[in-house]
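Trainee: predicted structure and sequence below. I'll ask about it afterward.
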Amino acid sequence: MGVVVAIDADGGAVLASDTLAVDDGRVTSENAEQLFEFDGAIVGAVGDRGDVDEFARTVQGELQQVDVETGTDLDVGRLGRIAASAAADVGVEALVAGRDDVGDASVRRVGTSGDLVSVTTGALGSGSAVALGFLEGKDPPESLSDAVELARESVQAAQDVDVETGGDVEAVTLEDRE
């Protein structure tokens, strides 16, 4: 299953993940995509590989239907509701980063039942306990670049312990609008 980590920091938000896909105890890919970038948004999901892919396609399709005024971003609340509906349909968990009405990046956690919670740090997947434990032992990042490094390190900590977390570490940022 792997791990997806999110940190809401000064200057923006970061999502990081590993790239290992394990289904039924068997490695199916070392290059699996768990982070998905959309215009003004990042989504990371964990679950069965086919379900994660279906979730990403559903979110992308819904976002293409949303009418957003030129020069503005999709509100993180609306993005979260779209992701929550898609997650509930396929049974995945997700972390989403989008911008609020003043342009600040913000993170939401989406559960398999479609629940939506605002978080400053979050981790999902088989390595989430290790990643969260790593994050709790650290000072809050002072900048977005510090948050990227911290998110990467927390995924690496999960890789050291969890057999379903591995491969490369990817990180994607969403900066606050100025």
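Mentor: Happy to help now that I have it.

Trainee: C-alpha from now on. contacts and neighbour counts both.
Mentor: Noted.

Trainee: what count of nearby residues applies to residue 147?
Mentor: The tally of other residues near residue 147 (other CA atoms under 10 Å) stands at 24.

Trainee: centre of the chain to the helix or strand hosting it, how far?
Mentor: Using DSSP states H and E, residue 147 sits in helix 144-161. When distances are taken as CA atoms, centre = their mean, to the nearest Å, helix 144-161 is centred 13 Å away from the chain's centroid.

Trainee: what about versus this one:
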Amino acid sequence: MATIVGVRCRDGVVLAGDRLRVRDGRVESRNRQHVFDFDLDGDAVGGATVGSDVDRFADRFGGELRSYRLERGPVPLAAVERIGSDVASETGCEAIVAARDRDEDEDGRAALRAVYPDGSTLSDPPMALGSGASLALGQLEAADLDAMSVDDCESFLRETFEAVAERDPGTGDEVDVWTLADEDG
């Protein structure tokens, strides 16, 4: 199983995931996408997912987001979280989703939510899921993420995945990254 990570840094959020697909202890692919960009005509939404049916999660999540956008307009973070949780339940995947929180108190601050197949959610970054999650969390919790810019955090996550890949056979060192900066208030 791959590893995915979501972190909050000084001026935004960063999602990252490796490209390895391992099944039954055997590498099936070194080019498996786990991080996705869902551009919704101005509403930036990202997702990273692990599980047995990553493509189905990405297709369903993207489709549900587009339907929401078409029927109701801009997609708030609460809807991203609910849709992600519903799709995680349907597909049996775990995911980290990201969007801007447009509540009156947040004013466009980028935010993350972890969603699980049992319908539960988590909103306390840093987040890591997959086979190398505990190794990645060890690296993340030792870093001062609040002081890092989005660009610095992206570089740090790439280094983190290299370290995790050395110790976890289910995590690769080829990494996809998606970033979302806070809006200026």
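Mentor: That came in fine, so what should we check first? Just so you know, these numbers come straight off a predicted model, no measurement behind them.

Trainee: thinking again about what came up before, on average, how far is the helix holding residue 147 of structure 1 from the matching bit in structure 2?
Mentor: Averaged over the aligned pairs, helix 144-161 of structure 1 sits 1.5 Å from structure 2 after superposition, using mean CA distance after the TM-score superposition for structure 1.

Trainee: what stretch of structure 2 does that helix fall on?
Mentor: Using TM-score structural alignment, helix 144-161 of structure 1 corresponds to residues 150-167 of structure 2.

Trainee: ok, for the residue nearest the centre of structure 1, nearest residue in space, not its chain neighbours?
Mentor: For structure 1, the residue nearest the mean C-alpha position is residue 44 (3.0 Å; CA atoms, centre = their mean). Nearest in space to residue 44 of structure 1, with sequence neighbours left out and distances taken as CA to CA, 6 or more residues apart in numbering, is residue 35 at 4.3 Å.

Trainee: which helices and strands does the helix holding residue 147 of structure 1 pack with?
Mentor: strand 3-9, strand 12-18, helix 128-136, strand 169-175 (3 or more CA pairs under 8 Å, 6 or more residues apart in numbering; DSSP states H and E).

Trainee: can you tell which of the ones you listed is closest to residue 72 of structure 1?
Mentor: Among those, the nearest to residue 72 of structure 1 by CA to CA is strand 169-175 (14.1 Å).

Trainee: quick one: residues in contact with the closest one.
Mentor: Here strand 169-175 of structure 1 makes contact (CA atoms under 8 Å, 6 or more residues apart in numbering) with 11-19, 35, 37, 40-42, 97-98, 104-105, 144, 148, 151-152, 155-156.

Trainee: likewise for stretch 82-89 of structure 1?
Mentor: Residues from elsewhere that reach stretch 82-89 of structure 1, judged by CA under 8 Å, 6+ apart: 55, 58-59, 62-63, 93-94, 96, 110-116.

Trainee: so which of these belong to helices?
Mentor: Of the contacts of stretch 82-89 of structure 1, the ones assigned to helices by DSSP state H are 55, 58, 59, 62, 63.

Trainee: and of those, the nearest to residue 28 of structure 1?
Mentor: Distances from residue 28 of structure 1 to those, taken as CA to CA, are shortest for residue 55 (18.5 Å).

Trainee: neighbours of the equivalent of that closest one over in structure 2, just the number please.
Mentor: Aligned by TM-score structural alignment, residue 55 of structure 1 pairs with residue 57 of structure 2. Using other CA under 10 Å, the number of residues around residue 57 of structure 2 comes to 26.

Trainee: residue 57 of structure 2: what's it in contact with?
Mentor: 49, 87, 88, 91, 93.

Trainee: got JSON lines for these, with secondary structure too?
Mentor: Putting the contacts of residue 57 of structure 2 into JSON lines (DSSP: H, G, I helix; E, B strand; the rest coil) gives the following:
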{"residue": "49", "secondary structure": "strand"}
{"residue": "87", "secondary structure": "helix"}
{"residue": "88", "secondary structure": "helix"}
{"residue": "91", "secondary structure": "helix"}
{"residue": "93", "secondary structure": "coil"}
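
Trainee: how about these in TSV, adding distance to residue 80 of structure 2 and neighbour count?
Mentor: Supplementary listing: those in TSV, determined by distance: CA to CA, whole Å; neighbours: other CA atoms under 10 Å:
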residue	distance to residue 80 of structure 2	neighbour count
49	14	30
87	10	26
88	12	29
91	16	19
93	16	23
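
Trainee: would JSON lines of those residues with distance to residue 30 of structure 2 be doable?
Mentor: Formatted as JSON lines, those follow (distance: CA to CA, whole Å):
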{"residue": "49", "distance to residue 30 of structure 2": "16"}
{"residue": "87", "distance to residue 30 of structure 2": "25"}
{"residue": "88", "distance to residue 30 of structure 2": "24"}
{"residue": "91", "distance to residue 30 of structure 2": "22"}
{"residue": "93", "distance to residue 30 of structure 2": "19"}
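
Trainee: ok, so of those, who is nearest residue 128 of structure 2?
Mentor: residue 49 (10.4 Å).
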